[in-house]
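Just to be clear, the model below is a prediction. Sequence and coordinates:
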Amino acid sequence: MTPSLPWLDPEEAFPPVSQSWGSESPAPGLLAAGATLDVWRLKAAYANGIFPWFSQGQPILWWSPDPRMVLHVDEFKVHRSLRRTLQKFRQLPSCEVRIDSNFGAVIRHCSQTARSGQSGTWIVPAMIEAYEHLHEAGNAHSVETWVDGQLVGGLYCISIGRAVFGESMFAHATDASKVALAALVGLCRTQGVSMIDCQQNTGHLASLGAREISRARFLESVSRARTEDALDWSFKPVYWDSLLPPLKFA
């Protein structure tokens, strides 16, 4: 039998995440529906291990899966081909990583990217508008891969204190999204962030070193990190040194 699903009024608090639907249900991790996508609501959601995910025509749906897919930044896998790409990227003047230079373009490219096994996108217009407001509030960020002055890949994520929650990536050139993810990992390693939330298990994320942990362990980490000082959301070339051997100059 399908379990009941709480419907949230605009001002109503989230139910405990322990009430999320279990693995035997038709939608494991589903917690509630309704409410709004206001900045305060989104911040409250992420601070408690909850995120919105729904398609066009559906109500707002809120999720807190168990287990949770995360990337421990010291476990990020820089495979040989990616290593070569990063080494070349950081040495070419035409290649650069930018942060928050065009958040709107990044989230729209993510919404338009076709994904295996998905017929549509969950980054619907209401989500784009909501996350742009969250970006204006300083809690949503884009990490961008630029080549020859063109945006060719990137990702966007949420941050509360030193808790970082990955959302979506896109690439219009080979490895362009992986370059952005590597840059985010370098930023996190350098500034003392231990893990990046990936929400749900995919083969692509697993190939880069992400793995599942229990929701309880995830929430414990978030509860500590969210109270710490905010990150410096600017990219510094020295971040590459946490992933690659430092450049040597004659």
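Everything's here; your move. Numbering: from 1, shown residues only.

From here on, just use CA atoms for contacts and neighbour counts.
Will do.

And the longest strand seen in the chain, what does it pack against?
Ranked by residue count and defined by DSSP state E, the top strand of the chain is strand 150-160. Under the contact criterion of 3 or more CA pairs under 8 Å, 6 or more residues apart in numbering; DSSP states H and E, strand 150-160 touches helix 39-47, helix 103-112, strand 140-147, strand 163-171, helix 176-190.

Which strands or helices does the longest one pack on?
Judged by 3+ CA pairs under 8 Å, 6+ apart, helix 176-190 is in contact with helix 80-91, strand 140-147, strand 150-160, strand 163-171.

Take those and lay them out in a markdown table including mean neighbour count.
Below are those laid out as a markdown table (neighbours: other CA atoms under 10 Å):
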| stretch | mean neighbour count |
| --- | --- |
| helix 80-91 | 14 |
| strand 140-147 | 25 |
| strand 150-160 | 23 |
| strand 163-171 | 23 |
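
Format these as JSON lines; extra columns: distance to residue 104.
Listed next are those as JSON lines, based on distance: least, CA to CA, whole Å:
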{"stretch": "helix 80-91", "distance to residue 104": "24"}
{"stretch": "strand 140-147", "distance to residue 104": "9"}
{"stretch": "strand 150-160", "distance to residue 104": "10"}
{"stretch": "strand 163-171", "distance to residue 104": "13"}
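
Can you give the contact residues for the longest strand of the chain?
With contacts defined as CA atoms under 8 Å, 6 or more residues apart in numbering, strand 150-160 is touched by 43, 46-47, 103, 106-107, 110, 139-146, 164-173, 176-177, 179-181, 225-227, 230.

one more structure, for comparison:
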Amino acid sequence: MAATKGLGREVYQEAFERLGNISAVAREFGVCHRTVARSLRGKQTDPAIQAGMDAVGTGMVPAMAWIKTKGTKDSPGYSLMLKPAADDADPLERIREAFTDLPAAPLAPPPLYADDDLLTLYPIADAHVGMLAWGEETGEDYDTRKACDRLRSWVGQCVASAPASGTGVILVAGDLLHADDQTSQTPKSRHVLDVDTRHFRTLDMAISALAACIDLAAREARPGDRADPPRQSRSSQQHGCPLCPGGAIS
């Protein structure tokens, strides 16, 4: 931590010019993305908060800090909670920065023929990935794996029956996940939700299912429109797909 004490804009700027992105700079110095971004934008940290950061030897700007002073016979002591202004960086820019160092996924082979005058829309609504239902109580069992399997199956069937359109759109209309966060409660009324284990497991499985759906939609064409069998992806091998040799979605 002591190595980050006293770092200024010049240090971050030199590292940024050398490394090319804010995420890499933050990793090199062991500070958070926001600290580097604020410094490069020329924002000054409040002196009281900076004094506290220097006292503990950190370069990370805290989301909140308590500043306390001792009372004397002439003046009382004070205890203040300081909360720095919210970072006004563009969220999309921060997401773009976070993905800078990740290798791009290989492109799916395009169809040999597609009608540029057609657009196929694949709306996804109310998948409620992460919901847990007990069949004896609700009439049917439901969990994260079943939700993701159905999502892949539905998109696969739609792709198989859709015309070879020049443009495909996957529209996530809402309620893709059953719970918004790890509290497993509705955000406003705080009703407790029945969820299928860990929130980040649900996120990983939902992202994997959507990635498989995107891969399927990118290959949009009937099997007869291809001269060669399409390349099988791992997801289509596991779950079956009419576009793959021997595949079938039930």
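Received the coordinates, thanks. In this text, all values refer to a predicted model and were calculated from it rather than measured experimentally.

Could I get the TM-score for this pair?
Counting by TM-score structural alignment, normalised by the length of the first structure, the TM-score of this superposition works out to 0.26. Behind it: 114 aligned residues with a CA RMSD of 6.2 Å.

What are the buried residues along the helix or strand where residue 96 of the second structure lies?
For residue 96 of the second structure, the element it lies in under DSSP states H and E is helix 91-98. Within helix 91-98 of the second structure, the residues scored as buried using 16 or more other CA atoms under 10 Å are 94, 97.

immediately after it, which helix or strand?
Helices and strands here follow DSSP H and E; after helix 91-98 of the second structure, the next one along the chain is strand 115-125.

if we can go back for a sec, mind putting the helices and strands packed on strand 150-160 of the first structure in JSON lines, distance to residue 83 of the first structure included?
As requested, these are exported to JSON lines (distance: least, CA to CA, whole Å):
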{"stretch": "helix 39-47", "distance to residue 83 of the first structure": "32"}
{"stretch": "helix 103-112", "distance to residue 83 of the first structure": "24"}
{"stretch": "strand 140-147", "distance to residue 83 of the first structure": "16"}
{"stretch": "strand 163-171", "distance to residue 83 of the first structure": "17"}
{"stretch": "helix 176-190", "distance to residue 83 of the first structure": "10"}
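
just so I know, which of these lies nearest residue 126 of the first structure?
helix 103-112 (11.6 Å; CA to CA).

Quick one: list the elements packing against the closest one.
helix 125-136, strand 140-147, strand 150-160, strand 163-171.

Residue 212 of the second structure against residue 154, yeah?
No: at 11.5 Å, residue 212 of the second structure and residue 154 do not qualify as touching, with contact defined as CA atoms under 8 Å.

With neighbour numbers in mind, choose between the two.
Just comparing residue 212 of the second structure and residue 154: by other CA atoms under 10 Å the higher neighbour count belongs to residue 212, 21 against 17.

Leaving out chain neighbours, which residue sits closest to that one?
Among residues not flanking residue 212 of the second structure along the chain, residue 235 sits closest, at 6.1 Å (CA to CA, 6 or more residues apart in numbering).

May I see the buried residues of the helix or strand encompassing the one you found?
With elements delineated by DSSP H and E, residue 235 of the second structure resides in helix 234-239, which encompasses its position. Under the neighbour-count criterion of 16+ other CA under 10 Å, helix 234-239 of the second structure has 235, 236, 239 buried.

So which elements touch that helix?
With contacts defined as 3+ CA pairs under 8 Å, 6+ apart, the packing partners of helix 234-239 of the second structure are helix 144-161.

Flag every buried residue along the helix it packs on.
By neighbour count with 16+ other CA under 10 Å, helix 144-161 of the second structure contains the buried residues 144-145, 147-160.

what angle sits between the lengthiest helix in the second structure and strand 115-125?
When secondary structure is assigned using DSSP state H, the longest helix within the second structure turns out to be helix 199-218. For helix 199-218 of the second structure and strand 115-125, the angle between their directions (axes from the mean of the first three to the mean of the last three CA atoms, to 10 degrees) works out to 160 degrees.

Next, the buried residues of helix 199-218 of the second structure.
Buried residues in helix 199-218 of the second structure, counted by 16+ other CA under 10 Å: 199, 202-203, 205-206, 209-210, 212-218.

Need the max-distance pair from these.
By the measure CA to CA, the buried residues of helix 199-218 of the second structure have their two most distant members at 199 and 218, which lie 28.5 Å apart.
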